[in-house]
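Colleague: When you get a sec, could you give me coordinates for this:
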Amino acid sequence: MSTGQGGKYEDFELNRRRLFAVGGGFLAAACATDTSGPHAADDSGLRSAVRGRVLLPVDNGFDQARKPWNLTVDQSVRAVVELADADDASALIRYAQDAGRVLAVQPNGHNPSRAVDGTILVRTNRLNEVRIDPGTRSARVGAGVTWGQVQAAASPHGLTGVAGSSPAVGVTGYTLGGGLSWFARRFGWACDSATAFDIVDADGRTRRVTASSEPDLFWALRGGGGDYALVTALEFALYPVSGLYGGKMLWPVESAPQVMAAFREITAAAPDELTLWWSLLRMDGAPPMVGIDTTYLGDASAGRALLRSFDSIGGRIADTRRLMPTADLGDTVGEPTDPSPIRSHVELLNGLTDSDVETLLTKSMEPLGAIQIRHLGGALTRPSDSPPGGVAAPYYISLIGSQGTPDAAAANENRIQEYLAALARSRSRRTPLSLLSPVQTAIDALDPGILNRLRAIKSSWDPNGVFRSNFPVLDPVAGR
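Modeller: Have a look, this model is predicted:
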């Protein structure tokens, strides 16, 4: 790391981690609703139906237990159940069928929505099995396992999963939503690597779902969301890596034009092993900055050569690039792992024109804290027999702001809409399912033909609507 302006970088690091956490307590208080009353009596039978922990609205700890990781969403649920194991899932589903209840499975809630209101919220954190098979290059994990746990277990064997950027994100929800990885340019969607799912169906029966045993349901689970069954474990392929080189580079915001020019030049011809993210960053207590986050599946010398255009840009504040174990993938960006109030909007971009670049470089981003352009392409452009399918868009944009107050929320929303209007010609109007914001629905993620096929599978496997995902494939507003 360069040290010429180390104080600025330290301030940036502190405030970057605070960006999504500021105002969390205020927001929780502002969003809290009175969930005591009839729900508590209605579901008192849950305690005898399951062996896992049950929290009802009258219980101490219920309010905390019902919160998702993204604190912008107030989840008004009937109860929270922490499953003990797969048998407990069967018992809970039978209870739901008998009582006419709806279940929303949510390991931690990085992408929540109000669709879960009125449901029994199911936590799977105790389903924490992690099994790595180096011989078959595969993993088997429980529904409560995070990517950080998988990478830590696979890394000593020289293997990696198609992991997300945050080690705190759950493997199951991420995969059910498609899963857009640092390594997607090399290996495609994370869901494309899934080989089997252990589920409990809407009748409470356990099943192992594969391409040969239940092809339609297997297809739906590989990136079509969590509307069809309760997944208790999944299996997926791992991939050998000879090395992982990556990290973060930062410059004063005045260098943004040069950094963008190098970003466009490198991403236009990058090998599939290389991925870059370009970011504008605005944090309290630190000067505005422009950054590049990058990973390269290969050795350090080859990675540095591919990125040499950035080395000619003067004034660099920090450079954390290094050869690292795949277990340290989360250090590349250092995303916050604590619950946070975030408003973000992600959308695929069909290109990055000169006009788009001018918008990004000249428009005031305030009050947003980050604007990021992420590099796609590579394996994602190839045909994929999964609901997300192939992706022609070479980039996606992420607009992010912290909103601990109603005024901050309104200001963020106004700025996001201004950016979307300015980028109208390059927008795809599509957002990956696992990156939808609380104000979006499954219609914003899936093509109509794919959505209709998923709805048919939902109706076949869950005709009584026992399961409801954060972004339901049936009526996305009512979740029915």
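
Colleague: Going by C-alpha atoms from here, please, whenever you check contacts or count neighbours.
Modeller: Noted.

Colleague: what number of residues lie near residue 362?
Modeller: Residue 362 has 9 neighbouring residues, counting by other Cα atoms under 10 Å.

Colleague: what does residue 41 give?
Modeller: With other Cα under 10 Å as criterion, residue 41 counts 12.

Colleague: just residue 69 next, same as before
Modeller: A count of nearby residues for residue 69, using other Cα under 10 Å, gives 21.

Colleague: from memory it sits against residue 106, does it?
Modeller: No. Counting by Cα atoms under 8 Å, residue 69 stays clear of residue 106, with 10.0 Å between them.

Colleague: Which neighbouring elements make contact with the longest helix seen in the chain?
Modeller: Longest helix in the chain by number of residues (criterion: DSSP state H): helix 406-422. Applying 3 or more Cα pairs under 8 Å, 6 or more residues apart in numbering; DSSP states H and E, one finds that helix 406-422 contacts strand 342-349, helix 354-362, strand 395-402.

Colleague: That helix to helix 354-362, inter-axis angle?
Modeller: 150 degrees (axes from the mean of the first three to the mean of the last three Cα atoms, to 10 degrees).

Colleague: One more sequence to fold, the one below, so I can look at both together:
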Amino acid sequence: MNLTNDTAPAASPTLAELAARITGVVLTPEDDGYDEERSGYQAGYSHRPSVIVGAASAADVVAAVRYARSHGLLVSVQSTGHGLAAATDGGLLISTRRMDEVRVDAEARTAWAGAGVLCGQVVEEAAPYGLAPVNGSSPGVGVVGFTLGGGLGILGREFGYASDHVRAVELVTADGELRRVSGACEPELFRALLGGGHGLGVVTGLKFGLVPVERVYGGQLVFGADLVDEVLAVYLAWTEDLPDALTSSVGLIAYPDVPAMPPHLRGRYLAHIRIAYTGTAGDGERLVAPLRAVGPRVADTLRDMPYAESHTIHQDPTTPHAYDGDSVLLSGLDADALRAVAALTGPDAPLMTVVQLNHLGGALAQGGGSVGHRDARYLLRLLSPLDGTDVAAARALHAEVRGVPAPWAVGRSVNFLFGDHGDKAADAYEEPVRRRLAEAKATYDPENLFRA
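Modeller: Just a heads-up that it's a prediction; the model follows:
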């Protein structure tokens, strides 16, 4: 559905004319506020555009895309900047952080989120109604970017990917038209956006379903270095037979011995098992008993909690920093391979690499859209801080680590590719999905305006 009421001007607007049409801001490298506007959570890479449009409305996005098209400028988009891939030099950057409207329809169990809305905002708005979005571990991640990449939620095994719950998408395509697409209106574009949506337009808002969740049993079991090998073997065996209502991951972190680290983490190598379960606390206690039986915990934070406090399960960092990362989706895994991954990334590794293994399956294996490799059983994620670390060195280590579970590898996850990986992202989708995405790109952005 085309929502744009006006037509594009015949002549290319000047920068001053663009600024006059924008209710947000227009900035160039000489302007105060330019560096702040282009910055995001990912401090390792940052856009340096010729023009920034800090959009405050869908109309601002329309004007920005039309301006870029008429001047031959590539378009990039940023909300929080968590998943920044290819940093641009030149072109036009649309910053959507001002578009932060959230509307909850409790009766219909749906929400509308503007392009700048954070996942945590929707959790807060939905909680009074006993509802929740399908959100990830970090409340500071943008809803739109998270969802366009599929959106692996902390309750993913029970409710699937965030993109599975989208009812409608509002976006501006490369022709400068504002569209509202759904399963009934331009269904091929809608389908392409759900998991493969980056590069098909500038999404200005999403309507999506909410799930009836008020509380969860969740938290972390943290084990010391002497138990890491056993934890990994027990965790893999434990995930063989779990109810879909329980979603979990195990993380390995060799914390640096530096003054900036909290004293209780400094210089330690720890295994973190994260749990989110919508069943009763009593059932949760029984389910995690085999994990607790591994041995003494450095920390045990499992408890019954309101869903509004579910961000405490993973305790993701909130301070912007530089990082590069890769991922691999796996059809299976054995304990020896996982221990080999730990050996390559542990305290003796040449650089710090955070490892996380997500247990998939359940509802994640179902659904439509363009999410790739739904039949994967695990997701292995690698992330290295770049402060004082060469990107090439980080990627060399990541490649070595990815080689360990190669017999089970089926592809990558687009939401966990950090930095410009170029053609490597192609294996995020099976061939039929890649073909459909290419067809959508050819139809809606034939000149590749959004190739940034």
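
Colleague: Work out the TM-score between the chains.
Modeller: Laid over one another, the chains give 0.89 as their TM-score (TM-score structural alignment, normalised by the length of the second structure), with 426 aligned residues with a Cα RMSD of 2.1 Å.

Colleague: helix or strand for the equivalent of residue 285 of the second structure over in the first structure, which one?
Modeller: Per TM-score structural alignment, the equivalent position to residue 285 of the second structure in the first structure is residue 304. Residue 304 of the first structure is located in helix 300-306, with elements delineated by DSSP states H and E.

Colleague: And that helix, what's buried?
Modeller: 300, 303-304, 306 (16 or more other Cα atoms under 10 Å).

Colleague: cool, stretch 157-174 of the first structure as well?
Modeller: So stretch 157-174 of the first structure, judged by 16+ other Cα under 10 Å, has buried residues 158-174.

Colleague: same question, stretch 177-187 of the second structure
Modeller: 177-182.

Colleague: Show me which pair in these is furthest apart.
Modeller: The largest separation in these, counting by Cα to Cα, is between 177 and 182 at 15.9 Å.

Colleague: Surely residue 98 of the second structure and residue 116 touch.
Modeller: Yes. If you go by Cα under 8 Å, residue 98 of the second structure and residue 116 touch, sitting 5.9 Å apart.

Colleague: Would you enumerate the residues in contact with the counterpart of residue 252 of the second structure in the first structure?
Modeller: Under the alignment (TM-score structural alignment), residue 252 of the second structure maps onto residue 280 of the first structure. Taking Cα atoms under 8 Å, 6 or more residues apart in numbering, we find residue 280 of the first structure in contact with 253, 256, 288-291, 370-372.

Colleague: now residue 280 of the first structure, nearest residue through space, not along the chain?
Modeller: Closest residue to residue 280 of the first structure apart from its sequence neighbours, by Cα to Cα, 6 or more residues apart in numbering: residue 290 at 4.6 Å.

Colleague: if I look at the counterpart of that neighbour in the second structure, how far off is residue 427 of the second structure?
Modeller: Aligning on TM-score structural alignment places residue 290 of the first structure opposite residue 271 in the second structure. Distance of residue 271 of the second structure to residue 427 of the second structure, given as Cα to Cα, to the nearest Å: 29 Å.

Colleague: quick revisit: mean distance, the host helix or strand of the match of residue 252 of the second structure to its aligned residues in the second structure?
Modeller: Under the criterion of DSSP H and E, residue 280 of the first structure resides in strand 274-281. Compared with the second structure after the fit, strand 274-281 of the first structure shows a mean deviation of 1.3 Å (mean Cα distance after the TM-score superposition for the first structure).

Colleague: So what's the gap between that strand and the chain middle?
Modeller: Distance, stretch centre to chain centre, for strand 274-281 of the first structure: 17 Å (Cα atoms, centre = their mean, to the nearest Å).

Colleague: again with stretch 272-288 of the first structure
Modeller: With Cα atoms, centre = their mean as the basis, stretch 272-288 of the first structure stands 18 Å off its chain's centre.

Colleague: swap in stretch 331-351 of the first structure?
Modeller: Taking the mean of its C-alpha atoms, stretch 331-351 of the first structure sits 8 Å from the chain's own mean (Cα atoms, centre = their mean).

Colleague: Same check on stretch 110-129 of the first structure?
Modeller: Its chain's C-alpha centre lies 14 Å from the corresponding centre of stretch 110-129 of the first structure when counted by Cα atoms, centre = their mean.

Colleague: How about it, which residues are buried there?
Modeller: 110-128.
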